[in-house]
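Student: Provided below for reference: sequence and predicted model.
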Amino acid sequence: MTERRLEGLVALITGAGSGIGAAVARRLVADGAAVVLADVAQEAVTAVAASLGARALAVTADASSEPDMQHAVAQAVERFGALHIGVNAAGFGISAEVLDMDLEHWNDVMRVTLGGVFVSCKTQARQMVRQGGGGVVINIASTNALQPAEGLGAYCAAKAGVAMFTRVAALELAQHGVRVVGVGPGLTQTPATRRFLESPAASEAYLANIPAGRPARAEEIASMVAYLASPEAAYITADTFYVDGGLLTRNYPTLAERRLTGYEGADFLKTLERERAAR
């Protein structure tokens, strides 16, 4: 790792209250950046920011809300003077097969997981263009942008949209010196996946299809983000880089395979969404 390679740069990270977003915030601060952490979970994002010291600011914001993201960008500029890096990690999925999925659930996933990337990228890039000097927006996609998964139709479609939107935005923003790139994590250890990975049946079904034999650590995804945000990646734009332990070389477990190993129909994402709605 190149020490302090982001010194003097300012980043805005959505979905920064936990998981990959929080890991990215920690890594960028370690590399010298000042960071604004945005999340709908006020207590969680405030706690992460507090742990990072004076070069971190927490903002309660919905990534899919233009007023919220405009406020987050304004806070970055007011507190730290500029915005050079955007990282868009906010998103979620709901597990339901096509015949059973409610339109409301489909729209919710699209609004946050795809729409949130659009809104966040737009507001971040507008600030970068206004201030001049270029910048970089990094959108968090998923291996499910390429790999279909039964029961995750909305999530797969949204993440595929993130990867294609990244390419289009990179084309349009290149003239302004703004790079737009994607990172596609495979199965990653986060609070959202902890319960899932603790299930022997579910863990067996997935880990058998990862050549590396384990899920990623959130810090490993953050390492790719930090590299792409740095001057070392100055000639990289439009592409999405998959950090997956080789997962894309294998088949995604089918619902039938998961159920044969004791997997119970709807996966952890449906449970997480119920909990989220209850908060």
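Tutor: It's in. Numbers count the residues shown, from 1 in each chain.
Student: from here on, contacts and neighbour counts on C-alpha atoms
Tutor: Will do.
Student: Identify the single longest strand in the chain, thanks.
Tutor: strand 178-185 (DSSP state E).
Student: what about that strand, distance to the chain center?
Tutor: Distance of strand 178-185 from the chain centroid (C-alpha atoms, centre = their mean, to the nearest Å) equals 10 Å.
Student: helices and strands around it, which ones?
Tutor: helix 115-131, strand 135-140, helix 153-173, helix 218-229, strand 240-243 (3 or more C-alpha pairs under 8 Å, 6 or more residues apart in numbering; DSSP states H and E).
Student: ok, residues contacting the second one?
Tutor: Read it as strand 135-140. By C-alpha atoms under 8 Å, 6 or more residues apart in numbering, the surrounding residues in contact with strand 135-140 are 83-89, 117, 121, 124-125, 128, 162-163, 166, 177-185, 225, 228-229.
Student: what angle do it and helix 153-173 make?
Tutor: 170 degrees (axes from the mean of the first three to the mean of the last three C-alpha atoms, to 10 degrees).
Student: got the residue ranges for the strands in the chain?
Tutor: Under DSSP E, the chain gives strands at 10-14, 34-39, 56-60, 85-88, 135-140, 178-185, 188-189, 216-217, 240-243.
Student: Between these, which one is closest to Ala158.
Tutor: strand 135-140 (11.2 Å; C-alpha to C-alpha).
Student: and the angle from that closest one to helix 218-229?
Tutor: Counting by the same axes, to 10 degrees, strand 135-140 lies at 150 degrees to helix 218-229.
Student: what's the distance between strand 135-140 and the middle of its chain?
Tutor: With C-alpha atoms, centre = their mean, you get 10 Å for strand 135-140.
Student: Then stretch 31-41?
Tutor: Distance, stretch centre to chain centre, for stretch 31-41: 13 Å (C-alpha atoms, centre = their mean).
Student: now do stretch 14-28
Tutor: 9 Å.
Student: now stretch 60-80
Tutor: Here the centre of stretch 60-80 is set off from its chain's centre by 17 Å, with C-alpha atoms, centre = their mean.
Student: re the thing from before, contacts for the longest strand of the chain?
Tutor: Counting by C-alpha under 8 Å, 6+ apart, 125, 128-129, 134-143, 145, 163, 166-167, 169-170, 173, 216, 221, 224-225, 228, 236-244 sit against strand 178-185.
Student: another structure for you, compare them:
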Amino acid sequence: MKLEGKVALVTGSSQGIGQAIAVRLAQEGADIIIDYRSHIEGAQETLSKVEAAGRKGYIVRADLGVVSEVRQLIAEGIQQFGKLDILVNNAGIEKNASFWEVTEADYDSVVNVNLKGVFFATQAIVQHLMETKRPGKIINISSVHEELPFPHFSAYCASKGGLKMMMRNLAIELGSLGITINNVAPGAIETPINTKLLNDPQKLTSLLDNIPLGRLGKPNDVASVVAFLASPDADYITGTTVVTDGGLLWNYREQ
């Protein structure tokens, strides 16, 4: 119970990696603010799992691409629990299109959620921690594509590359406040976003050939890393990306 007495907000925690993170942090003792945009049933499922772990949960709907909703999410979570100690910026989206066909609307939707929303959610918790004179933990769920090119997903890669540099910069700026910030970069994980891949044996086999550990990751593989970074065991770690990909990044090659 390394997070007993802590309050954590996990954005995009109604399914997949976000849900696994919320449940794992609850198992470590934290109360959880559960964020969703459109999947209320999933958010309620996350709440049930958090409560089954013996912790309190609270659901807030917010579109992470809208700064006013981001700020309201943080404010409502703090109002409910009286404080916020840990922010996990998990919510993210991607759009598949050749570069020359990307629309402004699709570009904006990806960058607004994946980068701008993270920027202002982080700003809001930092302001709270400064006002209350407390340390805190910020953990961003990035992607191997903060390093690895991903053709036809240029906006997504740009958002994750920006997230890497934002994290490194803030590690320096926030260090004197006792606030750490790190990225977790998953590779190929079994989540709803990869349903088409999981149902395409040829593509799945091709991908697995690129993963030295020979399997896709599970949401809990990512959640375990987040739990470590959120805990006192990681108090001296800031400004780094923990790649969680079964070896994919350094072994990947286009087929």
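Tutor: Perfect, thanks for sending it. Please read these numbers as outputs of a predicted model, since none were measured by experiment.
Student: circling back: now the longest strand of structure 1 and helix 218-229, what's the angle there?
Tutor: Angle, strand 178-185 of structure 1 to helix 218-229, by the same axes, to 10 degrees: 160 degrees.
Student: in the superposed pair, what's the mean gap between strand 178-185 of structure 1 and structure 2?
Tutor: Overlaying structure 2 shows strand 178-185 of structure 1 at a mean distance of 0.6 Å from the equivalent residues (mean C-alpha distance after the TM-score superposition for structure 1).
Student: burial measure for Met101 of structure 1, as a count.
Tutor: Neighbourhood size, Met101 of structure 1 [other C-alpha atoms under 10 Å]: 16.
Student: do you know how far it is from Leu57 of structure 1?
Tutor: Distance, Met101 of structure 1 to Leu57 of structure 1, using C-alpha to C-alpha, to the nearest Å: 38 Å.
Student: and Ala277 of structure 1, which of the strands of structure 1 is closest to it?
Tutor: With C-alpha to C-alpha as the measure, strand 34-39 is the member of those nearest Ala277 of structure 1 (15.4 Å).
Student: packing partners for the closest one?
Tutor: Going by 3+ C-alpha pairs under 8 Å, 6+ apart, strand 34-39 of structure 1 lies up against strand 10-14, helix 19-30, helix 42-52, strand 56-60, helix 66-80.
Student: Tell me which residues touch the spatially most central residue of structure 1, please.
Tutor: Nearest to the geometric centre of structure 1 sits Ala89, at 2.3 Å (C-alpha atoms, centre = their mean). Counting by C-alpha under 8 Å, 6+ apart, Ala89 of structure 1 touches Ile13, Thr14, Gly15, Ala16, Ile20, Gly21, Val117, Asn139, Ile140.
Student: Kindly recompute the last result at 6 Å.
Tutor: Shown in contact with Ala89 of structure 1 (C-alpha atoms under 6 Å, 6 or more residues apart in numbering): Thr14, Gly15, Gly21, Ile140.
Student: and of these, the nearest to Gly32 of structure 1?
Tutor: Gly21 (16.8 Å).
Student: Would you agree the closest one is in contact with Gly15?
Tutor: Yes. Gly21 of structure 1 is within contact range of Gly15, at 5.2 Å (criterion: C-alpha atoms under 6 Å).
Student: count of neighbours near Ser206 of structure 2?
Tutor: By the measure other C-alpha under 10 Å, the count of residues near Ser206 of structure 2 is 13.
Student: Setting aside sequence neighbours, what's the nearest residue to it?
Tutor: Distances taken as C-alpha to C-alpha, 6 or more residues apart in numbering put Gln255 closest to Ser206 of structure 2, at 7.3 Å, once the chain neighbours are dropped.
Student: ditto for Pro149 of structure 2
Tutor: That would be Cys157: by C-alpha to C-alpha, 6+ apart, it lies 7.0 Å from Pro149 of structure 2.
Student: Would you check how far apart the one you found and Leu163 of structure 2 are?
Tutor: Distance of Cys157 of structure 2 to Leu163 of structure 2, computed by C-alpha to C-alpha: 10 Å.
Student: Leu229 of structure 2 now?
Tutor: 17 Å.
Student: just to revisit the earlier point, would you check the span in structure 2 matched by the longest strand of structure 1?
Tutor: The alignment of strand 178-185 of structure 1 onto structure 2 (TM-score structural alignment) covers residues 179-186.
Student: can you pull the buried residues of the matching stretch?
Tutor: Ile179, Thr180, Ile181, Asn182, Asn183, Val184, Ala185, Pro186 (16 or more other C-alpha atoms under 10 Å).
Student: With stretch 194-211 of structure 1 instead?
Tutor: Buried, per 16+ other C-alpha under 10 Å, within stretch 194-211 of structure 1: Phe196, Leu197, Ala201, Ala202, Ser203, Ala205, Tyr206, Leu207, Asn209, Ile210.
Student: What of stretch 218-233 of structure 2?
Tutor: Neighbour-count burial for stretch 218-233 of structure 2, counted by 16+ other C-alpha under 10 Å, picks out 218-223, 225-231.
Student: TSV for those residues, including distance to Val67 of structure 2?
Tutor: Converted to TSV, the buried residues of stretch 218-233 of structure 2 look like this (distance: C-alpha to C-alpha, whole Å):
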residue	distance to Val67 of structure 2
Lys218	31
Pro219	27
Asn220	29
Asp221	30
Val222	27
Ala223	26
Val225	28
Val226	25
Ala227	27
Phe228	29
Leu229	26
Ala230	25
Ser231	28
